[in-house]
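*Asks:* Pasting the sequence and the predicted coordinates here, then a few questions.
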Amino acid sequence: MTTILTVVGARPQFIKAAAVSRAIRARDSMSEIMVHTGQHFDANMSDVFFDELEIAPPTHHLGIGGGGHGRMTGRMLEGIEEILEAGRPDWVLIYGDTNSTIAGALAAAKLHIPVAHVEAGLRSFNKRMPEEINRVLTDHVSTLLFCPTQAAVGNLAKEGVTTGVHHVGDVMYDATLNARAKARETSDIVGQLRLEPGKYVLSTVHRAENTESRESLESVLDYLKAKAVGMPVVLPLHPRTSAAAKKHGLDFDSLTVIDPVGYLDMMALLDGCAEVLTDSGGVQKEAYFHRKPCTTLRKETEWVETIEAGWNRLWKGTDFKSPRTNIADYGDGKSAEQILNLIEMAR
């Protein structure tokens, strides 16, 4: 029996873990221990995802949310290390690029427990982003590196990382295929907000680069407000963005601001919108999965293939490429199965 300890803490990780956890449950040869760091502590950004995605409640909940990057990561590292020392799993499975990711990777590596990194090899090449530091360090201590694209494989090769690297496609695509039909059956959020399908814009804003200064946040909000002149702009408000706006004395006038939503409601909003404006890496991809044009509210993106395929563009100064094409790299919705097959083969 292969025991996998999974570390999650933020919305995109819950979504990816749901697809892999579902595949683990279907195998008699594997078991899973789920550790939730608590990085996303708002119930609408955490608990609701476990319910809607049918993920078993976490075995361990560390309750570590808020605070600076160093303090948060250090507390997570300490908590995860204690769990690993007590249980000694065969693998530690981590996702993405958050503080939870790097804490899980470092705790496992220091105890000589092999690390499997889902979504390895992504690079923005902007080291001012905390996420970029997390990605690079995590990849360099991982044993198995599961890349969503060939570009990610190439990024790792340029850094000298070639052993244990596999292109498996995108587990978020697995999750989207599973959830989209369910969302169409169960979510009424578009109707509740009195929106007309195809005639509203969906936006998300949460990155530090867009919220840490008054100037940066005001610039983003001005752009969204200009968009709202033509059609409603729906903004599920991230706690970080709400706090930053209050701190800087900024308002959300003319925007349709709502509380953070669950996964199925987010799928419904993506399904019904005309376009997406976001600084989230995960939402950029989800926009593509729903075949919605997306403007990334940043100077760069890790998902360069979405720009090359004409579905995405960078904010300020770029336009959509044409014609739009499909992205084969993301796979066929069976990435979770490939990941587990490779973990079993690596024993």
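*Replies:* On my side now, so go ahead. Not measured: the values here are computed from a predicted model.
*Asks:* Please make it C-alpha for all contacts and neighbour counts, starting now.
*Replies:* OK.
*Asks:* which residues touch stretch 299-319?
*Replies:* Stretch 299-319 is contacted from outside by 122-124, 281, 284-285, 288, 291-298, 320-327, using C-alpha atoms under 8 Å, 6 or more residues apart in numbering.
*Asks:* buried set for it?
*Replies:* 300-315 (16 or more other C-alpha atoms under 10 Å).
*Asks:* sorry, back to before: can you select the buried ones among the contacts of stretch 299-319 for me in PyMOL?
*Replies:* Remark: buried members of the contacts of stretch 299-319, expressed as a PyMOL selection using 16+ other C-alpha under 10 Å:
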select buried, resi 122+123+124+284+285+288+291+292+293+294+295+296+297+298+320+324
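*Asks:* which residues does Leu156 contact?
*Replies:* Leu156 sits next to 121, 162 when contact means C-alpha under 8 Å, 6+ apart.
*Asks:* can you tell me which of the contacts of stretch 299-319 are in strands?
*Replies:* 294-296 (DSSP state E).
*Asks:* closest to Ala23 among the residues you listed?
*Replies:* For the ones in strands among the contacts of stretch 299-319, the residue nearest Ala23 by C-alpha to C-alpha is Cys294; the value is 30.2 Å.
*Asks:* Please, where are all the strands along the stretch 1-150 of the chain?
*Replies:* Taking DSSP state E, counting those that start in this stretch, the strands of the stretch 1-150 of the chain run over residues 2-8, 30-36, 60-61, 91-95, 115-118, 144-147.
*Asks:* show me what contacts the residue sitting nearest the centre point of the chain?
*Replies:* The centroid of the chain falls nearest to Pro12 when counting by C-alpha atoms, centre = their mean (2.9 Å). Neighbour list for Pro12: 96, 282 [criterion: C-alpha under 8 Å, 6+ apart].
*Asks:* In addition, the following structure is provided for comparison:
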Amino acid sequence: MMVESRKIAVFTSARSEYGSFRGMLEAIEQHPGLELCLFVSGTHLAEQDGYTISEIEDDGFEVTARIPMFDGDRSSEGYARALGREWLGLVDAVSEHRPDIILINGDRGELLPVASVALTLGIPVAHIAGGEITEGAIDDSVRHAVSKLSHLHFVTNDLHARRLCQLGEESWRIVISGEPALDSISKMTLLTKSELEESLEIKLNDPIVLVTYHPETLGEAGLAELEATLEAMVSVDATYVITYPNADPGSEPILERLKRFAGENEQAMLVSSLGQVRYYSMLACCAAMLGNSSSGLWEAPTFRLPVVNLGGRQAGRLRAGNVIDISDVSAQAVRRGLEQAISQEFNKSLECLANPYGNGHAVDKIISVLESVPLDIRLLRKKFVNTCDE
């Protein structure tokens, strides 16, 4: 008797989380017992963010449903309205395609409508990267809320598994898989420096610094922190490749300032999206990363790449020895951090660095659960496990 394949819906709304998902999408497509259902939303559909759905389609993936969100308003009110549009679109997409499991990743606000709609329609949610902490962003609350709305948890390490237990999650629902983005790195053919130069149409003079700066959604840094960072960048001779900020509230003034900086400084270039291959190739070629992106903590350790982490956006998140934290951001402090990061002494200290987020074998562990977990009432009916002393 032929066994019906399981339909796994994967939701992606941003370039960063798609990079983490890419190897997973390939594995689901290639699995004889699984069927991929791909929901695309968020900045993937926004022209101002590079319309990165084209990268997804160029990679050969068929988009099952496009779920519009943004209308150009990147204020807090605009983002809240965008979540409402996403919610309505998801109801239609999920109702039409009726996946067996919905797979989501990370901590962006766009995950709240996904988990809520799935819960309402009786569809189990599998969540990657729960149990982490980022005290400087609303993502922290989103992540924990999504964990409570999810039925399966794929975490990066034992520390994050224990945190989910503290949230009352049953241990059988938690799998220590590692971060799936690291699987892609180990299998990808990266571009050489000269190929990167040709692709970006720029001369990449050493040292190269990759810069990614996002809004700090639970803080008061504003543009002052960014101004101090740009002042430091001018004082340290390097080639600066700057990527667009994400779509969080507060991103518009950051983007406008970065555009002016890149226009005024020959050693800087601004790109809306590098795409996964160019991004990881840049991590392999550059001397340091600068900014407040989670990529500096997740993926950069695999490349033994020094990271100057700015402000409080990643406060509380597990980090390896490649991270130089600048909590009180000033031009002088950032300059010192950059000089330390590109120094031979600091780079030598990273020769035996291990990535605390995994070893590149996450996808197989996740697929094994998705293909075999019983889709029954036990999966949907969650119990709270009290780990506190009575």
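*Replies:* Yep, it's here. All values derive from a computational prediction rather than experimental measurement.
*Asks:* quick one on the thing from earlier: I'd like the strands of the stretch 1-150 of structure 1 as JSON lines, with distance to Ile343 of structure 1 and mean neighbour count appended.
*Replies:* Shown next, in JSON lines, are the strands of the stretch 1-150 of structure 1 (distance: least, C-alpha to C-alpha, whole Å; neighbours: other C-alpha atoms under 10 Å):
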{"stretch": "strand 2-8", "distance to Ile343 of structure 1": "9", "mean neighbour count": "23"}
{"stretch": "strand 30-36", "distance to Ile343 of structure 1": "10", "mean neighbour count": "19"}
{"stretch": "strand 60-61", "distance to Ile343 of structure 1": "23", "mean neighbour count": "16"}
{"stretch": "strand 91-95", "distance to Ile343 of structure 1": "8", "mean neighbour count": "26"}
{"stretch": "strand 115-118", "distance to Ile343 of structure 1": "8", "mean neighbour count": "27"}
{"stretch": "strand 144-147", "distance to Ile343 of structure 1": "8", "mean neighbour count": "27"}
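*Asks:* Kindly present the ones you listed as JSON lines, with separate columns for distance to Asp332 of structure 1.
*Replies:* Formatted as JSON lines, the strands of the stretch 1-150 of structure 1 follow (distance: least, C-alpha to C-alpha, whole Å):
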{"stretch": "strand 2-8", "distance to Asp332 of structure 1": "24"}
{"stretch": "strand 30-36", "distance to Asp332 of structure 1": "23"}
{"stretch": "strand 60-61", "distance to Asp332 of structure 1": "32"}
{"stretch": "strand 91-95", "distance to Asp332 of structure 1": "19"}
{"stretch": "strand 115-118", "distance to Asp332 of structure 1": "16"}
{"stretch": "strand 144-147", "distance to Asp332 of structure 1": "14"}
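*Asks:* what's the helix or strand for the residue mapped onto Met269 of structure 2 from structure 1?
*Replies:* For Met269 of structure 2, the aligned position in structure 1 is occupied by Val257, per TM-score structural alignment. Element membership for Val257 of structure 1, per DSSP states H and E: strand 256-258.
*Asks:* what residues does that strand touch?
*Replies:* Against strand 256-258 of structure 1 from outside (C-alpha under 8 Å, 6+ apart): 232-237.
*Asks:* quick one: which of the residues you listed is nearest Gln39 of structure 1?
*Replies:* Nearest to Gln39 of structure 1 among these is Leu237, at 16.7 Å by C-alpha to C-alpha.
*Asks:* The alignment partner in structure 2 of Ile94 of structure 1 and Leu200 of structure 2, how far apart?
*Replies:* Applying TM-score structural alignment, one finds that Ile94 of structure 1 aligns to Ile104 in structure 2. Computed as C-alpha to C-alpha, to the nearest Å, the Ile104 of structure 2 to Leu200 of structure 2 distance reads 31 Å.
*Asks:* now do Gly50 of structure 2
*Replies:* 15 Å.
*Asks:* follow-up on the earlier one: helix or strand right after the strand holding Val257 of structure 1?
*Replies:* That would be, after strand 256-258 of structure 1 and using DSSP H and E, helix 263-272.
*Asks:* Can you get me a residue count around the aligned partner of Leu370 of structure 2 in structure 1?
*Replies:* Mapped onto structure 1 by TM-score structural alignment, Leu370 of structure 2 lines up with Ile343. Here the number of neighbours of Ile343 of structure 1 (other C-alpha atoms under 10 Å) works out to 16.
*Asks:* How about Ala221 of structure 2, nearest residue that isn't a chain neighbour?
*Replies:* Of all residues not flanking Ala221 of structure 2 in the chain, Gly311 sits nearest, at 7.7 Å (C-alpha to C-alpha, 6 or more residues apart in numbering).
*Asks:* so what corresponds to the one you found in structure 1?
*Replies:* So, by TM-score structural alignment, Gly311 of structure 2 is matched to Arg298.
*Asks:* and that match, what does it touch?
*Replies:* Shown in contact with Arg298 of structure 1 (C-alpha under 8 Å, 6+ apart): 279, 314-315.
*Asks:* now swap in Arg22 of structure 2 and tell me
*Replies:* Counting by C-alpha under 8 Å, 6+ apart, Arg22 of structure 2 makes contact with 181, 184.
*Asks:* run the last query once more with 7 Å
*Replies:* Listed by C-alpha atoms under 7 Å, 6 or more residues apart in numbering, Arg22 of structure 2 has no contact partners.
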